[in-house]
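>>> mind looking at a prediction? Sequence and model below.
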Amino acid sequence: MIGALLGDMIGAPYEFDRGAKTKDFPLFGKHSEFTDDSVMTIAVAEAMLDTLGQPDEEITSALVASMQKWGKKYPNAGYGGMFIRWLHEKNPKPYGSFGNGSAMRVSPAGWLFDDIETTRHTWLRLPLRYRTIIRKASRVQRQSPV
């Protein structure tokens, strides 16, 4: 998760730059800052920690509440227009996002395992509550399967 947050900040100045690919750039320049991806990663982490072992409905409610709370706390982090509307809905539903944000914000799921080998060999044996958290974090705003 730390790597995801740092990568977000380091890459922020180049997020929409389609210029030449290079490895010659400052790690932290004057335009390096966290974006919506970092904010939502933290929101998912909070919901994961708060709902381990809880029923599906509580996981979904916690994810939505945490994402809306953190999104409203950092309203200028670079959200898309549909997501901004979703943040302010009283009863938000998936809106069919085709962006990659859902994949970017699930890095807190790595906290469920101690190493990559355990991650690779444990997914199918995971208790349903862990798999549910990971899937729900991806589906809160997406209707398309993840």
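On my side now, so go ahead. Computed from a prediction, not measured in an experiment: that's the story for all the values here.
>>> C-alpha from now on. contacts and neighbour counts both.
Noted.
>>> centre-most residue in this structure?
R105 (1.7 Å; CA atoms, centre = their mean).
>>> assess the claim that it and D37 are in contact.
Yes - because the distance of 6.3 Å satisfies CA atoms under 8 Å, R105 is recorded as touching D37.
>>> quick one on the thing from earlier: spit out the contact partners of the residue nearest to the residue nearest to the centre of the chain when sequence neighbours are not counted.
Among residues not flanking R105 along the chain, T41 sits closest, at 4.3 Å (CA to CA, 6 or more residues apart in numbering). Listed by CA atoms under 8 Å, 6 or more residues apart in numbering, the contact set of T41 reads M1, L5, M104, R105, V106, S107, P108.
>>> structure B:
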Amino acid sequence: MIGAIAGDIIGSVFERHPEKTTKFRLFSPYSTFTDDTVLTVAIAYSILTGRDYTTALKAFGSKYPDAGYGGSFYVWMLSCHSKPYNSWGNGSAMRVSPVGFAFDSVEHVLAEAKKSAQVTHNHPEGIKGAQAAALSVFLARSGETKDSIREEISDRFDYDLNRTIEEIRPDYYFDVSCQGSVPEAIIAFLDSENFEDALRKGISLGGDSDTIACIAGGIAQAYYKTIPPEIIAKVRNRLPEEFLSVIDEFNEKYKIEFTS
């Protein structure tokens, strides 16, 4: 999931200052983790420890209250009740990459992605976005080709993945819905030549940059299994020790190997 977190951190400075190009500086003094990272680590922690998703999301979110959560999630996070709020937003998809890495069948990945989503995002599109992102990670780490991934995700979720980043970019705008950002994030991976290129292409759309890059980065890590060492170093330097402990334990337990 370090690939997803890298996408979040690198994309963080472009969320409100969109870039419509792939030629930008990857890191700046303002590059930081956001809610995408906090909640991705929370999902990984839940899977590692067996704690339920609600408990983990609320615990990690409450500890980092200024990470940039959506308004509905923020209210849910701090409330004494835990009812989902029917969201179709991409928050369900941005945090789900650990599911794609941890479980070993299509059926289990889809069921667990739904479970992780519906504690907050119980709208059909919110669940669908999480399932599509998690299944893309699973298929990528399982050695499927890009054409196979494109076909499987398109057929199962009715997403139009027969577009290119170059075609999407001119008219694309900030969209936090699953249906308006998850397909684009998957296409950023499908169009990419390597891990870094996937992040650059996702951010270059000029939309919800950190989340699109987060989703694309998780899939790209699973597929390429190579992340430039300078990216890993700069990402790890921006994370709290407790996040690193969860990431390292998760990688060890689920035998997630990648070269740098």
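Great, that's in hand. What you see is a predicted model, and the numbers here were worked out from it, not measured in a lab.
>>> circling back: and the contacts of T41 of structure 1, which two are the farthest apart?
Greatest spatial distance among those (CA to CA): L5 and V106, at 11.7 Å.
>>> could you measure from G29 of structure 1 over to A12 of structure 1?
Using CA to CA, to the nearest Å, we find G29 of structure 1 at a distance of 10 Å from A12 of structure 1.
>>> more neighbours: these two, which one.
A direct count of neighbours by other CA atoms under 10 Å for G29 of structure 1 and A12 places A12 higher, at 19 against 13.
>>> isn't that one up against D36?
No - in this structure, A12 of structure 1 is not within contact of D36 by CA under 8 Å, at 10.1 Å.
>>> secondary structure element for E184 of structure 2, which one?
helix 182-190 (DSSP states H and E).
>>> next one: T118 of structure 1
Short version, using DSSP H and E: T118 of structure 1 is in helix 116-122.
>>> which strands or helices does that helix pack on?
Contact here means 3 or more CA pairs under 8 Å, 6 or more residues apart in numbering; DSSP states H and E; on that basis helix 116-122 of structure 1 packs against no helix or strand.
>>> need the counterpart of the residue nearest to the centre of structure 1 in structure 2.
Per TM-score structural alignment, the equivalent position to R105 of structure 1 in structure 2 is R95.
>>> how near is its match to G89 of structure 2?
Look at R95 of structure 2 and G89 of structure 2: by CA to CA, they are 12 Å apart.
>>> ok, A216 of structure 2 next?
According to CA to CA, A216 of structure 2 stands 16 Å off from G89 of structure 2.
>>> which one's more surrounded, these two?
Taking other CA under 10 Å, A216 of structure 2 and G89 do not tie; A216 has more neighbours (37 against 25).
>>> so that one: helix, strand or coil?
Here A216 of structure 2 is recorded as helix under DSSP: H, G, I helix; E, B strand; the rest coil.
>>> do the same with V44 of structure 1
Applying three-state DSSP: V44 of structure 1 is helix.
>>> what's the separation between the aligned partner of it in structure 2 and E166 of structure 2?
Structural alignment (TM-score structural alignment) places V44 of structure 1 against I43 in structure 2. Per CA to CA, I43 of structure 2 is found 33 Å from E166 of structure 2.
>>> more neighbours: the two, which one.
I43 (24 against 13).
>>> that one and V109 of structure 2, how far apart?
Distance from I43 of structure 2 to V109 of structure 2, by CA to CA: 13 Å.
>>> for K63 of structure 2, same thing?
Counting by CA to CA, the gap from K63 of structure 2 to V109 of structure 2 is 28 Å.
>>> now swap in G129 of structure 2 and tell me
13 Å.
>>> looking at the two, which one has more neighbours?
More neighbours surround G129 than the other of G129 of structure 2 and V109, with 32 against 24 (other CA under 10 Å).
>>> and that one, which of the three is it?
helix.
>>> close enough to count as contact, it and S92?
Yes - using CA under 8 Å, G129 of structure 2 makes contact with S92 at a distance of 6.9 Å.
>>> what lines up with K73 of structure 1 in structure 2?
Aligned partner of K73 of structure 1 by TM-score structural alignment: K63.
>>> can you report how many residues neighbour its match?
10.
>>> from G91 of structure 2, how far out is it?
18 Å.
>>> cool, A44 of structure 2 as well?
Counting by CA to CA, the gap from A44 of structure 2 to G91 of structure 2 is 15 Å.
>>> okay then, goodbye and thanks.
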